[in-house]
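In: This is a predicted model, with the sequence first.
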Amino acid sequence: MIAETVCSAVSAAGLGIAAVSAYRKRFLTAARIAAYSLVPIGLVLTGVVGWAADTAFSLKAWVGFGVLGAAWLIFLGTRAVERRRGGTRAERKAAKAARREAVAPAASAPSLGQGASSTTARPAGKPQAAAPAEDFSDIEAILKKHGI
């Protein structure tokens, strides 16, 4: 009952301010103020104010809000722990498999120095033009290793 009275008083005061604004030839401002001041009366007439007042003074509603808050905090806590761990087990296994698939098996061979041993074991009949191609294969292997 008191909430309806307060809303009615706020609307009456707003309409009074709108009338003063209209008297001062500020019609757009007066129209906006009148529109805002009619909102509380509309809420009273639709029953929203009564529902909100009943909810605000209901112990059952506040316990419900407390339960929702606790659920929200638990959800946030589990998300924080999951981010800190790096995801669920299935997500970590999938990420590890993706990392293995991203690197070619022979990609690390040139970086380990096997490329140098292949130049010494080259047969004498091959031309020297093959040496720059091996340099590019090393670069390609490094780029593949990094997923580029």
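Out: Perfect, I can see it now.
In: going forward, measure contacts and count neighbours with C-alpha atoms only.
Out: Will do.
In: Nearest residue to the middle of this protein?
Out: In the chain, the C-alpha nearest the mean C-alpha coordinate belongs to Arg79, at 12.4 Å (CA atoms, centre = their mean).
In: try this one next to it:
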Amino acid sequence: MIAETVCSAVAAAGLGIAVVTAYRKRYLAAARIAAYALVPLGLVMTGIVEWVADTAFSPTAWAGFAVLGGAWALLATTRAVERRRGGTRKERRAAARAAHSEAVAPAASAPSLGQSARPASGPASRPASAPRTNGASDDFSDIEAILKKHGI
């Protein structure tokens, strides 16, 4: 009841200001002030002000807002945890299957690359300070040479 009275008083005061503004020959500003002044009156007439006032002073409504906030926090937390884990369980399984299939045949696509895509492993590509070794340790000797070159 008090909220409706306050809104009606604000509307009446706004319309009074609009009349004074129109008296000063500022019709566009007066029309704008009148439009703003009629909004609270319209809200009172539709019953929205009563509903808002009842909701604002209702403990049940505030408990409902608390439940909605808790639900939102729970959803946001589960989404954040899901992102940190790398997606849903279904997405993680699909990624694990893809990683497993790559691990089974890691060099399966090497022949299709051709000679130009492979790194050169001849004596010209190896630094002079690197010792010559055979097999898989060629890669490590190149790395050792680079590290020695930079003083590491």
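Out: Great, that's in hand. Quick caveat: nothing in here was measured; it's all calculated off a predicted structure.
In: Give me the TM-score for this pair.
Out: For this chain pair, the superposition-based TM-score is 0.67 by TM-score structural alignment, normalised by the length of structure 1; 115 aligned residues with a CA RMSD of 2.7 Å.
In: in what helix or strand does the residue nearest to the centre of structure 1 lie?
Out: Element membership for Arg79 of structure 1 (DSSP states H and E) is helix 59-85.
In: What mean distance separates that helix from the matching residues in structure 2?
Out: Here the mean offset of helix 59-85 of structure 1 against structure 2 after fitting is 0.8 Å, by mean CA distance after the TM-score superposition for structure 1.
In: by contact count, what packs against that helix?
Out: Here helix 59-85 of structure 1 touches helix 48-56, going by 3 or more CA pairs under 8 Å, 6 or more residues apart in numbering; DSSP states H and E.
In: name the element the nearest residue to Val49 of structure 2 once chain neighbours are set aside belongs to?
Out: Once flanking residues are discounted, Val49 of structure 2 sits nearest to Leu43: 5.9 Å by CA to CA, 6 or more residues apart in numbering. Here Leu43 of structure 2 sits within helix 27-46, counting by DSSP H and E.
In: Buried ones in that helix, by neighbour count?
Out: Residues of helix 27-46 of structure 2 classed as buried: Ala30, Ala31, Ile33, Ala34, Ala37, Leu38, Pro40, Leu41, Val44 (neighbour count, 16 or more other CA atoms under 10 Å).
In: repeat for stretch 11-27 of structure 1
Out: Ser11, Ala12, Gly14, Leu15, Gly16, Ile17, Ala18, Ala19, Ser21.
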